[in-house]
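Q: Sequence and predicted structure below; questions after.
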Amino acid sequence: MMREIPISVLDLAPIVADGTAADSFRNSLDLARHAEQWGYQRYWLAEHHSMPGIASSATSLVIGYIAAGTQKIRVGSGGIMLPNHAPLVIAEQFGTLETMFPGRIDLGLGRAPGSDQLTARALRRGLASGGQDFPELLSELQAYFDPARESDYRPLGVSAVPGEGLHIPIWLLGSSGFSAELAGKLGLPFAFASHFAPDYLLPALELYRRNFQPSDVLDKPHAMVGINIIAADTDEEARRLATSQQQQFLNIIRGRRGQLRPPVDSMEPLWAPHEKEYVLKQLSYSIAGSKQTIREKLPYILEQTGADEIIVAAQVYDHNARLRSYQLVSEAVQSAN
């Protein structure tokens, strides 16, 4: 049996082969509108840079575009890579979003660059690189929203307008133990990127829960787990659709960047045995199948992780097939509930 659990969308705003960023934005808005109808709780977009296949580099702008085109679904970042930005800028941007769309904005924060080190240097320039100062940047950001909060990092006399006094949920995101432990100590919700970094999922969740200290935000731990779920009317078709995502991971380990490729009938001609092993390992928290297959496999992940929410990534080449995938996932979860 699958316990009742909120589901959300993680949109990497894919630019497909022979497509454009403009196509990606239109498709994202269309997906968000459908996700709202299908009962998804959140619609998150991720910050990536210098990647030809991902359109959400200006994440705050895309969040505003999605929020303006929907009615009630929460829209946010999964995440904003805080070391790339001055905390005051993020406080102002998300203060503006929350003012425009009250009660609907989430601020998920990560400490990775969201790209390679060369791009990180181009982004961060005079800012500290490597993410070592993430706790200090977070403290400064929180103090802009709540000036009564003690922080040694917010400059006196500087305010975020809009932003100050607004209650915007802050999540910490991660693929290792650093953010898990920090989220626990600060009493913040935590989301783990198991959709691309599964190895440390269970230790990170244990570390988060073990270090959790109640706060004015949460009285107990709250963890979200990222899962790749690609659904279709048959298992065979779902597995075929999933080859676009497998090709994307294959290109990453080969050091190649490009747009999301069409699915193929078989991956065997495309990868070497060691590459296949690595890609499948990185995608171990993934499900590709029919509604019945999702109903059979998802409860195991929920039981294993104890997740309070799941957020679903689906790198599907064809937009209509992507819509159908998210619809089937919603139906599978709702029927099981």
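A: In hand now; what should we look at?

Q: Only C-alpha atoms from now on, for both contacts and neighbour counts.
A: Fine.

Q: which SS class is residue 173?
A: When states are read from DSSP: H, G, I helix; E, B strand; the rest coil, the local structure at residue 173 comes out as strand.

Q: from memory it sits against residue 184, does it?
A: No: when contacts are counted by Cα atoms under 8 Å, residue 173 is not listed as touching residue 184 (11.8 Å).

Q: neighbour-wise, which of the two wins?
A: More neighbours sit around residue 173 than around the other of residue 173 and residue 184, counting by other Cα atoms under 10 Å; the figures are 28 against 25.

Q: here's the one I want to compare it with:
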Amino acid sequence: MTAEEPKVAPLSILDLAPISAGSDAATALRNTVDLARRAEQWGYRRYWVAEHHFVSVASSSPAVLVGQIAAATERIRVGTAAVQLGHTTAVAVVESFATLAAFYPGRIDLGVGRSGQKRAEAVRDRPREPRPPREWHEIDGVVIPTPYDVAALMRDPRLRSRMAVLQQTGAVTPDFAEQLDDILAMLTGSYQVGTVVPGVGADLTPWVFGSTKGQSARVAAARGLPFVASYHITPATALEAIEVYRNGFTPSAYLSEPYVVVSADVVVADDESTARHLASSYGHWVHSIRAEGGAAPYPDPDDSRPLTAEQLDVVRDRTATQFVGDPDQVAARLEALQRLSRADELVITSVTHRHDDRLRSHQLLAERWGH
């Protein structure tokens, strides 16, 4: 390794507890705990779970799921990717995760994001017509599409009703920065309203998740917190978000210098042909999220017809930026992503219809990465 080459970033896992076609939520949750146990054995650093609602994934209650995973494992850090602050309150978040941190000291990560607020904005603002990406830049296998209006794809008339039931009637979500400041104050004991118990002194560092150069990146930088850039969700803007974060970073009690985690969607198999078949229904799943009102159960690639040209236009940025192949091929693209982003850590998500294939994907990559 030369002085210019970055150290190999540690790998972590982001899990959605996906429900496969023909299966159910209980099975998905058991599969998540099973994968977490194995991830610990394979040397992954963290195991994070996403928060999603009204879709066919079983990670709708992340604090509960984090507790179950932490109880089933011994060393791996467990956390959220991320709690949607737009659907809850700062005090509820601190009380839940400080309780977990008391049970599992040194092992709980509190990831927070403004997804709930972004969806509320999409409902409130009149969406523009979607414009599929028309230009592509590729660097060592890392694809960067031209940005376009993903929010405009949220056309389902039920979205407004869904946003309403995720909050108490009449509730108004505070600004993301205000909520984050409240969380930090509760953890340090400087919250003006009173002492939050458990909370004060809890071994928790908020991780800010973001996908653009907007508020999340700026707030993470100003508060001196670690930043997670969601390349696997918004590949067109993740690198810009990292640049804004690094340029604006202010040292804090949490970090003396920026710490960047970058996400990637991968499918790994023993050979490229198998991996591409396993990933062939991924576009169908993304299309159901973006254009059909919510993720359908993850399709079986054996039963999935090719997407139409119109459907491909909706999901092309996600399918083109998924890393699919044998262990060497996927590792090479992850290494390129690390170099391009200067990531300190990579978090990967791997979704397949069959649980055994998902286990194999994570195992092969861990072995190739050098865990």
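A: Alright, I've got the coordinates. Predicted model, so just to flag it, every value in this text is computed and none were measured.

Q: shared neighbours of residue 173 and residue 184 of structure 1, which are they?
A: residue 190 (Cα atoms under 8 Å, 6 or more residues apart in numbering).

Q: Show me the strands in structure 2, by range?
A: For structure 2, strands defined by DSSP state E occupy the ranges 11-15, 46-49, 77-80, 83-84, 108-113, 136-139, 142-145, 206-210, 227-229, 260-268, 323-325, 345-349.

Q: Quickly compare those and say which is most buried.
A: Comparing the strands of structure 2 by mean neighbour count (mean count of other Cα atoms under 10 Å), strand 227-229 comes out on top with a mean of 30.

Q: what comes into contact with it?
A: Counting contacts by Cα under 8 Å, 6+ apart, the residues outside strand 227-229 of structure 2 that touch it are 207-211, 217, 220-221, 238-239, 241-242, 245, 258-263.

Q: Show me the helices in the stretch 1-150 of structure 1, by range?
A: Along the stretch 1-150 of structure 1, the stretches classed as helices by DSSP state H, counting those that start in this stretch are 21-37, 59-68, 87-100, 117-124, 134-145.

Q: any chance of these in CSV, plus distance to residue 322 of structure 1?
A: Written out in CSV, the entries for those read as follows (distance: least, Cα to Cα, whole Å):
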stretch, distance to residue 322 of structure 1
helix 21-37, 8
helix 59-68, 17
helix 87-100, 27
helix 117-124, 30
helix 134-145, 35
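
Q: And those helices: which comes nearest residue 299 of structure 1?
A: When these are ranked by distance to residue 299 of structure 1, counting by Cα to Cα, first place goes to helix 21-37 at 21.4 Å.

Q: Just list what the closest one packs against, helices and strands only.
A: Other elements packing on helix 21-37 of structure 1 under the criterion 3 or more Cα pairs under 8 Å, 6 or more residues apart in numbering; DSSP states H and E are helix 59-68, helix 319-336.

Q: which residue sits closest to residue 202 of structure 1, ignoring its sequence neighbours?
A: In space, residue 202 of structure 1 comes closest to residue 305 once its chain neighbours are excluded; the distance is 6.5 Å by Cα to Cα, 6 or more residues apart in numbering.

Q: Kindly tell me how buried the one you found is, as a neighbour count.
A: Residues within reach of residue 305 of structure 1, counting by other Cα under 10 Å, total 17.

Q: aligned partner of it in structure 2?
A: With TM-score structural alignment as the criterion, the equivalent of residue 305 of structure 1 in structure 2 is residue 341.

Q: pretty sure its match is in contact with residue 242, am I right?
A: Yes: with contact taken as Cα under 8 Å, residue 341 of structure 2 and residue 242 are classed as touching, separated by 7.4 Å.

Q: Alright, calling it a day.
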